[in-house]
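In: return a 3D structure for these sequence lines:
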Amino acid sequence: MTRTLIIGASGGIGSALTQAAQKRGHDVTGLSRSADGLDVTDETSIERAFSTLSGEFDKIICATGALVIDGHEPEKSIDALTSDGLTLQFRTNAMGPALVLKHALPFLPRDHPATFAALSARVGSVGDNRIGGWHSYRAAKAALNQLIHGASIELARTHKQATCVCLHPGTVETDFTAKYASRHKTVPASQAAENLLNVLDGLTPADSGKFFDYSGTQVPW
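Out: Next up, the predicted model:
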């Protein structure tokens, strides 16, 4: 049986991933801030939450993230940047998942295939940015992409059958996107979760260190 760990299991996408994985027969463990006190901006809480786990997991998915943090909304122009907004975005959307990966490493098997995935966003792609704006969020997701890519290189040396990737789930119908989704095609969280699990099922170690969207198409850095 596939053992799957979902970080951020109480969120819109996280809870949908939990349900979708369970329907596929996975043995699912979830960690979240509301249920387990895991706050990705606090490494001590990450370490404490992981200390409650045992054994290895075939799939570990970090489904955490935030667009609006403490009232700091996506900037429409560069002159709207604030140091607080930038800091909060990096702590939540880049540093947080990277620290989750740090503490997840001991739970990834070395002798058979395993996957670590972090939810990124297409707007974090430097090559795909054609309209500007959303500077703090874009930069934090771009930083996450770099952190996961770099970690995948190290992971290939110690976990030769592991795959470590970033995933873009699309614009999902959650509280996270409600205010900003009017101009974008959206999908229910349940469908997004199925899409993401399908992508993960199709990946191999040759795909490690890459960035994929919900259809399995590689996204440019």
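In: make it CA atoms for all contacts and neighbour counts henceforth
Out: Noted.
In: just the element for G216, please.
Out: G216 belongs to no helix or strand when assigned by DSSP states H and E.
In: same question, A118
Out: Per DSSP H and E: strand 114-119 holds A118.
In: which strands and helices sit next to that strand?
Out: When contacts are defined as 3 or more CA pairs under 8 Å, 6 or more residues apart in numbering; DSSP states H and E, strand 114-119 sits against strand 59-62, strand 162-168.
In: now render those strands as TSV, adding distance to D175 and mean neighbour count.
Out: Shown next, in TSV, are the helices and strands packed on strand 114-119 (distance: least, CA to CA, whole Å; neighbours: other CA atoms under 10 Å):
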stretch	distance to D175	mean neighbour count
strand 59-62	18	27
strand 162-168	17	26
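In: now the other sequence, so there's something to compare against:
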Amino acid sequence: MERVLIIGNSGGIGSALESALRARGSEVTGLSRSQDGFDVTDEAAVAEGMARLDGEFDLIFIATGALEIGGAGPEKTVKAISAEAMADQMALNVIGPALVMRHAFDLMPRNRRSVFAALSARVGSIGDNRLGGWISYRASKAALNQVIHTGAIELARSHKQGVCVALHPGTVRTAFTEKYLGRHPSVAAEDAAQNLLGVLDGLTPEQNGGFYDWAGKPVPW
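Out: Here you go, the predicted model:
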């Protein structure tokens, strides 16, 4: 039976992914701040929570993240940059997943395929940035992509069949995005979960260290 760990399973995408995985017979363990006190920005809480886990996981998926923290929304201009708001973005969107990664590779099997994936965003792509704005969020996701790519190099040394990737889920209708959807095409969290599962199921070790969208297409760094 496939064993899955979802970090942030109480959020829109995380909960939809958990439901989809359980529906197909996977054994799912979820950790979140609201349900378990698993705060990815707290190094001690991450270490304690990960240490309580038993066995190996075929998939470890990080679904945490935020576009707006403490009422500070995405900047429209560099003049709106705030040190506190940027630090909050980095703590949740970059440092949190990195702290989880610090412990996660030890929970992944070395004798078969396994996947470590984190939700990133297309706006974190430097090569795809044509509009500007959203500086702190963009920077945090670009930094997350670097963490994932670097972690993938290390994973390949110990887990020959391992895959470590960043995933862009598309624009998903959740509490996370409701204020910013506008006229952008969007999908329900349940549809996004199915799309992501389709990508995850098809990943191979040759794609280790990549950045892919909800359709499995590479996203520019």
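In: quick one: stretch 13-32 of structure 2 to chain centroid distance?
Out: Distance of stretch 13-32 of structure 2 from its chain centroid, counting by CA atoms, centre = their mean, to the nearest Å, is 14 Å.
In: what range in structure 1 does it sit on?
Out: Mapped onto structure 1 using TM-score structural alignment, stretch 13-32 of structure 2 covers residues 13-32.
In: name the residues that touch the matching stretch?
Out: If you take CA atoms under 8 Å, 6 or more residues apart in numbering as the criterion, stretch 13-32 of structure 1 is touched by 1-10, 38-39, 49, 63-64, 172, 174, 189-190, 192-194, 197.
In: T64 of structure 2 and G12 touch, don't they?
Out: No - here T64 of structure 2 does not reach G12: they are 9.8 Å apart, not a contact under CA atoms under 8 Å.
In: which SS class is the residue nearest to H103 of structure 1 when sequence neighbours are not counted?
Out: Nearest residue to H103 of structure 1, sequence neighbours excluded (CA to CA, 6 or more residues apart in numbering): E47, at 6.5 Å. Per DSSP: H, G, I helix; E, B strand; the rest coil, the local secondary structure of E47 of structure 1 is helix.
In: where's the spatially most distant residue from the centre of structure 2 relative to P109 of structure 2, distance?
Out: Relative to the centre of structure 2, the most outlying C-alpha is that of K79, 28.6 Å out, by CA atoms, centre = their mean. Distance of K79 of structure 2 to P109 of structure 2, given as CA to CA, to the nearest Å: 47 Å.
In: if we can go back for a sec, list the buried ones in the strand holding A118 of structure 1?
Out: For strand 114-119 of structure 1, the neighbour count (16 or more other CA atoms under 10 Å) marks A114, T115, F116, A117, A118, L119 as buried.
In: so how far is that strand off the chain centroid?
Out: 7 Å.
In: again, but for stretch 196-205 of structure 2
Out: That offset, for stretch 196-205 of structure 2, works out to 14 Å (CA atoms, centre = their mean).
In: thought G85 of structure 1 was touching S136?
Out: Yes - using CA under 8 Å, G85 of structure 1 is in contact with S136, at 6.8 Å.
In: I am finished for the moment; much appreciated.
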